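Let me see the structure of the following:
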Amino acid sequence: MSTGSATPGPVCRVGLVVYPGFKTLEATGPLSVLRYANEHLRAAGQAGGYEVTVMAPEPGHVPSDTLMTLDATAPLPEGDLPGTVFVAGAAGIEAALEREAALVSWCRRNAPRTDRFAALCTGSFFLAAAGLLDGKTAATHWNYADRLRQIFPQVTVDADAIFLRHGNLWTSAGVTAAIDLSLAFVEQDYGRDIALRVARRARHGDVSQASGRAVAVLDHADGADGGRLGDGRHPNVAQPEPRPADDGRGHGRPRRDEPAQLYPRVHRRTGCVADGVA
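Alright, predicted model coming up:
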């Protein structure tokens, strides 16, 4: 597989998990990014795209933290899982953890079986409660970082990271970071050009507004070993270029204070590749 750009591939199946009280923007942001990606792929004559299903512990009209509801058309699957799963966060995450024990159990059983499992914002609490973040570094909403540390001391919390990766598990910072992570997935799946087009649209057309975290250094999102890439890197991923902002502590992940720029790198596709390598 080429390291220069992603090649057209199969449709990527995506599941968005919501539950009562989920954060609206953490659902609508990724949904919009993936829809824009589909439109740009069609306009470019490329195959593939995203097939998105909204899922919930109890399907139906699911209320958010605003006046909006989402129609969850499917229950949480146990067999045929989507390649990519997003779990939205909630402002009242501790109440959600108590109320959604079945979702925690579902994460424990099924997150390791997906190609990419992304916990958005306080969605990281579900992965932590499932024991999947033990000994790992996780991102979350900055205002909930201390609480995540208190409830789950076995998890190292990086309150400055936009998103972090451990194997197939991804965690992100709050709210709009879900858009950044979704854009990063688009780049993985369909290449930098499509991701840039979506980023321009998501950022009101001016590429200078598409922040460095939008199309990010994905391999540097690894949270293991202090955020540095370890032996598990893909052999055909281009080596990361040094960044002036790297100071040792920040090396290894896009950060909240990154300057507005797009990283000039393309990364290996994951999540929906035909050879199954994640």
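
hey, let's count contacts and neighbours off CA atoms from now on
Will do.

how many other residues sit next to residue 67?
Residues lying near residue 67 (other CA atoms under 10 Å) number 7.

same deal with residue 189?
Other residues near residue 189 number 29, with proximity taken as other CA under 10 Å.

so which helix or strand takes in it?
helix 177-190 (DSSP states H and E).

just checking, what packs against that helix?
Helices and strands touching helix 177-190, by 3 or more CA pairs under 8 Å, 6 or more residues apart in numbering; DSSP states H and E, are helix 24-43, helix 192-202.

Now do the shortest one against helix 24-43, angle only.
Computed with axes from the mean of the first three to the mean of the last three CA atoms, to 10 degrees, the direction of helix 192-202 lies at 130 degrees from that of helix 24-43.

Who are the packing partners of helix 192-202?
helix 24-43, helix 177-190.

Kindly report the same for the first one.
Contacts defined by 3+ CA pairs under 8 Å, 6+ apart place helix 24-43 against strand 49-56, helix 177-190, helix 192-202.

Give me the helices and strands touching the shortest one, please.
Secondary-structure packing of strand 49-56 (3+ CA pairs under 8 Å, 6+ apart): strand 11-17, helix 24-43, strand 69-72, strand 74-75.

Now tabulate those in a markdown table and tack on distance to residue 95 and mean neighbour count.
Shown next, in a markdown table, are these (distance: least, CA to CA, whole Å; neighbours: other CA atoms under 10 Å):
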| stretch | distance to residue 95 | mean neighbour count |
| --- | --- | --- |
| strand 11-17 | 17 | 21 |
| helix 24-43 | 17 | 20 |
| strand 69-72 | 19 | 18 |
| strand 74-75 | 21 | 16 |
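
here's the other one to compare against:
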Amino acid sequence: MRTVLVVLFDGVQSLDVTGPLEVFQGGELHVPGSYRIRTASPDGAAVRTSSGLTVVPDQALTASATPHTLLVPGGQGTRNPAPGVVAWLREHGPRAERLVSVCTGAILLAAAGLLDGRRATTHWAYCDRLARDHPSVEVDPDPIYVRDGHVATSAGVTAGIDLALALVEEDLGREVALGTARHLVVFLRRPGNQAQFSAQLAAQTARREPLREVQLGAPPTPLRQWGRITENPGGDLGVESLAARACLSPRHFARAFQAETGMTPGRYVDRVRLEHARRLLEDTSDGVEEISRACGYGTPEAMRRAFAKALGTAPAEYRRRFRPASVPTR
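Coordinates of the predicted model:
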């Protein structure tokens, strides 16, 4: 049996606690005896979460043995942690077989020296702080979770569920993880290297209307077709074509697009096409060749290169791992 111990403190984010716990509890329901789930606060007293909920722990940290999986959630309380939390983590963290953080829980792990020399992530809004305060940590702001040896760190809130599902799959197999995901009405589909933001969220919205129409769209007229990149990922989305839709020169368009969105047109198009291809692989039974054309790659080989570069896997393998069992195959 694997003991999962969740560290509680005042100001903890309630979903950082309950999301992963529901996943591990789902694994326990599918395979009784797989997990023993415990919660602990510094002194064993109830804690108040950042949303105002009161949570009563099972025990005090001082009475807690080193668990198999030590999970540290995030929340406002990580800014000024209760006395003893960091010291307890510094003592017990290195002995845990698996060390996990959700959201800004990574800040507590870093303060305890448990992320030194490791690659890690946290909520996008706190990545700069984590990197600044702990230069020995290699902070990657993009993925929803990062695995580095026995240490796993994740981005905010729902990313903790994704990471917990990955751990259950590792412990108990894919079918158990899928059953847990279905029970929670979530999909076992987001790999750790998926970006915290979609292309549309990662890029700022352009201020000028012509650029915004190309980026986000505007209704078609008899003289204008859809200009939205996301509406037509398989179309001609070269700088010259996009610039013509915005009635700008290619050079002016490229410079203005990057200045206003924080991303080059090519980078934005690449991310939109990759996201669209992933959705089609997950949600349809369309063939790889058909998907590559629909997403603007042209050939399966071009799509394979894009997947290998961005995700470290091939489209067929991605589909095998992340398409729900309910999607039929041809």
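
if we can go back for a sec, now tabulate the helices and strands packed on helix 192-202 of the first structure in JSON lines and tack on distance to residue 57 of the first structure.
Listed next are these as JSON lines, based on distance: least, CA to CA, whole Å:
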{"stretch": "helix 24-43", "distance to residue 57 of the first structure": "16"}
{"stretch": "helix 177-190", "distance to residue 57 of the first structure": "21"}
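
Can you tell me which of those helices is nearest to residue 123 of the first structure?
Of all these, it is helix 24-43 that lies closest to residue 123 of the first structure, at 9.8 Å by CA to CA.

now the angle between strand 49-56 and that closest one, please.
Using the same axes, to 10 degrees, helix 24-43 of the first structure lies at 160 degrees relative to strand 49-56.

okay, and stretch 164-173 of the first structure goes to which residues in the second structure?
Here stretch 164-173 of the first structure aligns to the second structure at residues 146-155, judged by TM-score structural alignment.

that older thread, average distance between the helix holding residue 189 of the first structure and the second structure?
By mean CA distance after the TM-score superposition for the first structure, the fitted helix 177-190 of the first structure averages 1.0 Å away from its aligned residues in the second structure.

Tell me how far that helix lies from the chain's centre.
Relative to the centre of its chain, helix 177-190 of the first structure is centred 7 Å away, using CA atoms, centre = their mean, to the nearest Å.

report the angle between the axes of it and strand 49-56?
Between helix 177-190 of the first structure and strand 49-56, the angle comes out at 140 degrees (the same axes, to 10 degrees).

closest to residue 245 of the first structure out of the helices and strands packed on strand 49-56 of the first structure?
Nearest of those to residue 245 of the first structure, taken as CA to CA: helix 24-43 at 27.3 Å.

which stretches of the first structure form helices?
With DSSP state H, the ranges of helices along the first structure come out as 24-43, 93-99, 101-110, 124-129, 145-151, 177-190, 192-202.

Kindly reformat those as TSV containing distance to residue 260 of the first structure.
What follows is those, written out as TSV (distance: least, CA to CA, whole Å):
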stretch	distance to residue 260 of the first structure
helix 24-43	19
helix 93-99	31
helix 101-110	34
helix 124-129	26
helix 145-151	25
helix 177-190	13
helix 192-202	12
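
Which one of those helices lies nearest to residue 77 of the first structure?
Among these, helix 101-110 comes nearest to residue 77 of the first structure, with 8.6 Å by CA to CA.

Report all helices and strands that the closest one contacts.
Helix 101-110 of the first structure makes packing contacts with helix 124-129 when contacts are defined by 3+ CA pairs under 8 Å, 6+ apart.

Show me the contact partners of the helix it packs on.
Under the criterion CA atoms under 8 Å, 6 or more residues apart in numbering, residues 89, 93, 97, 103-104, 107-108, 119, 133-134, 138-140, 148, 152, 155, 171-172 lie in contact with helix 124-129 of the first structure.
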